[in-house]
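1. Predicted coordinates and the sequence they were generated for:
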Amino acid sequence: MPSRLSRPFQLLIAATCVASGGLLLAQDASAPVPASSGAIGDGSGSYEVGGIRVDVSAGNAEAARYAGWRLAQRKGWQMLAQRLGASVGSVSDGTLDSMVSGIIIEKEEIGPNRYIGRLGVLFSRARAGALLGVADQEQRSTSMLTIPIAYSGGAAIAFEQDNPWVQAWGRFRTGNSAIDYVRPSGTGSDSLLLNLGQTTRPGRAWWRTVLDQYGSNDVLVPIVRLSRQWPGGPIIGAFQARHGPDNHLITHFTLRVGNADALPLLLDEGVKRIDAAYQAELRSGGLQPDSSLAYVPPVNATPTPTPTPTETPTDLPVVPGTAPITIAPGDTATVTITVQVDTPGAAAVTATEASLRSLAGVRSAVTTSLALGGVSVMRVAFDADPALFRAELEAKGWTVSGSGTTVRIRRAGATDGTPG
């Protein structure tokens, strides 16, 4: 079909194609929508129908574009109904307007009286599903903490600084995905907790702590290694989709673009293919959380029997190291004690929490302020007088300073120059 675009517009398109460097991806996609504040990405749950091609002529460019978008809505509605296995008759444009929540411009060419485009349409899941008579019974994964890792220039970056790979996951719309992605915003403690070191750590205790903080049950690690042929020239991206604390490889592939300007398009395509691989793994029965990530309440090896209350006075002095201290339930109200402790590593955090929980009268012991390599703060719920808590710690070999409900503990003989 002969082109009806104006001669100046044809020259502009030709110049654009020459400048593109022969990209191997859909380099004509529109500019990405910035990620919203808070958790990144669009998780609105809309039905998305893409790849709708339109070619419309009208009296002027604006009318042609408007008609093209109207036609895309009608085509998208039929494609959605077919995909969901529903049969519907014709629907008015007004009804479609009430269901469409957005138009995605994948590619468009605008002439004086002609509009050619490849578009996507977002339909409200609630309204479209009700009209089509289908319920959303799609299999969904458990909540997956997503840690994107990008290798560029020999360095691995996650949330330590803003980078194109994290931005690509922020642009990705999850409405049509069966994966429940938990995508951190990259602020606060994200850069400290979610990095390459965490993804290679096999210890389940610390993984449980991290996943619990982000309200997740499992972890996904999408990785890209970027290789630049020369400054501003072609870029090759080697992608990997990994799953779980043991970094199980789901799939890997390689994509290439002709110049540096097309890097966002390379990464967007990589995100789509990785998501497709995760969904395929879920449908095949994989992508199940590791059973070792489930929280197991600590259990004392030798539980202390509950003594029978007697007439023995309760104001007798306690001598550290003489005998195990037992606390009868109901003797006193539960008090909250703040404990400061040196934590050179994750193992120290876990060991200290376990030691505190093993003390008689301790209901719970949790870390409220984590400082690996420094002094962390833990909160302990204790069913007795804080003086008894101090005595139990000294009987266990801890050096205790401070008084009342705020104490500083160290292993006997350990010093760091920090005042108690």
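-> Structure received. Residues are numbered from 1 along each chain as shown.
2. hey, let's count contacts and neighbours off CA atoms from now on
-> OK.
3. any idea how far the nearest residue to residue 41 once chain neighbours are set aside lies from residue 294?
-> Of all residues not flanking residue 41 in the chain, residue 170 sits nearest, at 4.0 Å (Cα to Cα, 6 or more residues apart in numbering). To residue 294, residue 170 is 28 Å away according to Cα to Cα, to the nearest Å.
4. Comparison target, given below:
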Amino acid sequence: MNIVFPLFRHHHSRMPALIAAVCLIALAAFAAVSLTAQVSGNRGIAPVASSSDIDVGGIEVNVTGESAEEARANGWREAQRLAWAKIDGPEIPDSRLDSLVAAIVVEEESIGPRRYVARLGVIFDRQRAGALLGAGGERARSAPMLTLPVLMTGGTQTMFEVRNPWQRAWAEYQFGSSTIDYVRPSGSGGESLLLTYGQSGRRSRAWWNNILDQFGAADVLVPIASLRWEWPGGPVEGHFTARHGPDNRYLADFTMKADSAAELPAMLRRAVARFNEIFAAALAEGTLQPDPTLTLDNIEISPEIRAILEQARDAELAAANAAANARDTNADAAPSTPTPTAEPAVTTASYGIQAATPAASDFDGTLSALRALPGVSRVTVRSTAIGGASVFDVTYAGELPALAALLRQRGWAVNEGQNALGISR
């Protein structure tokens, strides 16, 4: 017993450590599975390739004929005429108009024995129709606009987290003839974590700049669809709101209704076409312009601030000239001394800086502080980790110790590493 008891005590003292190790392993496995589940799965809908043809949708026809086939042919011919008039085309005979049509898109149709009622889309070939349309054939387009469709239903707001009919409507719509250059994410992979409804409410220009740079866009459009079912599978009422820019500015809103869940996709397609008209009208009015604060190099400075900066620059130049004249006078009066050797040229290098960013405001403050350092010509974001440590690449005219000293003078705690720094407040 004297031998067994100490061994039992030793084994018992190690049990909490073993239990803790098993719990940590299980927690790590659960976290890995959870992260994989957030970015994997069938959640992205790739947008269709935009054609350069002229697409005119939403043409409603109600015609008759001797038979169902003749009524349908009359309806399609009537849709061609109405679509041509909608884009201000000149008067031409039907035979020539037929040669300009590349395709007829059936959005909705009801065929009777002698009647044809439908909503159609007509696609005109741009190469053949552009010459007749004049300026309408080649219209100025907007800057690239990152498009984030938001669906509100059942008390939730989703964007790319799961596949939904609103994202599908935007992904499958043909915007080739639109004056808006839509940048439509697919929502696959990590995009579902980056592009969420919460992002549309952010005001941080640093956050928006990082996202827009990833997608090659200049600004953002947020078409919002709020759907309400009267009962499951029954009529659906949709309230749609168009917003724009990093400040989520309101542009317009409208309401549509579908008689059943089966008609919901058609209603959403009509809503996308209506949004395109709203955004195109805003572009023509000059409202849909990229926010200048999203491009840090193009921020406009008020005349008052510009005058103050110019006065300060003139004062610094005058002080520098006075100091140079004083040095020249002292040099003439003093005995000759050996000519000092020329100072070595200052080299410019890129250094990595890892900064603690517990909140979004800390990220913005760090980015602004690094860009304001003397000698820093460029700061790019390598990785963003709110609640952790973000990494920046800084191009600095000088050595790493000089950059570290400069940061310490401004109140940063600095740790020097191999061609990199770690900083925190």
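-> In hand now; what should we look at? Just so it is clear, the structure is predicted and the values come from calculations on it, not from any experiment.
5. what about residue 208 of structure 1, which SS state?
-> Following DSSP: H, G, I helix; E, B strand; the rest coil, we place residue 208 of structure 1 in the helix state.
6. burial measure for it, as a count.
-> Per other Cα atoms under 10 Å, the neighbour tally for residue 208 of structure 1 reads 18.
7. again with the one 10 residues further on
-> Burial of residue 218 of structure 1 is recorded as 27 neighbouring residues (other Cα under 10 Å).
8. How about the contacts made by it?
-> Taking Cα atoms under 8 Å, 6 or more residues apart in numbering as the criterion, residue 218 of structure 1 is in contact with 142-145, 211, 244-245, 289-290, 293.
9. and if you look at residue 291 of structure 2?
-> Residue 291 of structure 2 touches 219, 245-246, counting by Cα under 8 Å, 6+ apart.
10. can you map out the strands along the stretch 151-300 of structure 2?
-> 156-158, 181-183, 219-229, 236-244, 249-258 (DSSP state E, counting those that start in this stretch).
11. Now distance to residue 201 of structure 2 too, for the ones you listed, in JSON lines please.
-> JSON lines is the format used below for the strands of the stretch 151-300 of structure 2 (distance: least, Cα to Cα, whole Å):
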{"stretch": "strand 156-158", "distance to residue 201 of structure 2": "12"}
{"stretch": "strand 181-183", "distance to residue 201 of structure 2": "19"}
{"stretch": "strand 219-229", "distance to residue 201 of structure 2": "10"}
{"stretch": "strand 236-244", "distance to residue 201 of structure 2": "11"}
{"stretch": "strand 249-258", "distance to residue 201 of structure 2": "10"}
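12. which one of the ones you listed lies closest to residue 348 of structure 2?
-> Checking the strands of the stretch 151-300 of structure 2 against residue 348 of structure 2 by Cα to Cα gives strand 219-229 as the closest, at 32.4 Å.
13. Strand 249-258 and the closest one, what's the angle between them?
-> Angle of strand 219-229 of structure 2 versus strand 249-258, following axes from the mean of the first three to the mean of the last three Cα atoms, to 10 degrees, is 30 degrees.
14. For strand 219-229 of structure 2, list every residue counted as buried.
-> Neighbour counts using 16 or more other Cα atoms under 10 Å place 219-229 of strand 219-229 of structure 2 among the buried residues.
15. repeat for stretch 107-123 of structure 2
-> 107, 115-123.
16. Which pair of these spans the longest distance?
-> Longest span within those, Cα to Cα: 115 and 123, 23.5 Å.
17. Tell me who's in contact with the aligned residue in structure 2 for residue 83 of structure 1.
-> In structure 2, the residue matched to residue 83 of structure 1 (TM-score structural alignment) is residue 87. Residues near residue 87 of structure 2 by Cα under 8 Å, 6+ apart: 56, 133, 136.
18. Redo those residues as JSON lines? Include distance to residue 347 of structure 2, secondary structure and neighbour count.
-> Formatted as JSON lines, the contacts of residue 87 of structure 2 follow (distance: Cα to Cα, whole Å; DSSP: H, G, I helix; E, B strand; the rest coil; neighbours: other Cα atoms under 10 Å):
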{"residue": "56", "distance to residue 347 of structure 2": "58", "secondary structure": "strand", "neighbour count": "23"}
{"residue": "133", "distance to residue 347 of structure 2": "58", "secondary structure": "helix", "neighbour count": "16"}
{"residue": "136", "distance to residue 347 of structure 2": "54", "secondary structure": "helix", "neighbour count": "16"}
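19. which of the residues you listed map to contacts in structure 1?
-> With both residues aligned by TM-score structural alignment, their matches' Cα atoms under 8 Å, structure 1 has none of the contacts of the contacts of residue 87 of structure 2.
20. Can you give me the distance of the closest residue to residue 255 of structure 1 other than its chain neighbours to residue 253 of structure 1?
-> Closest residue to residue 255 of structure 1 apart from its sequence neighbours, by Cα to Cα, 6+ apart: residue 237 at 5.3 Å. Taking Cα to Cα as the measure, residue 237 of structure 1 falls 8 Å from residue 253 of structure 1.
21. tell me which element the residue nearest to residue 204 of structure 2 when sequence neighbours are not counted falls in.
-> Among residues not flanking residue 204 of structure 2 along the chain, residue 364 sits closest, at 7.4 Å (Cα to Cα, 6+ apart). Residue 364 of structure 2 is located in helix 360-371, with elements delineated by DSSP states H and E.
22. go on, residue 104 of structure 2?
-> strand 101-111.
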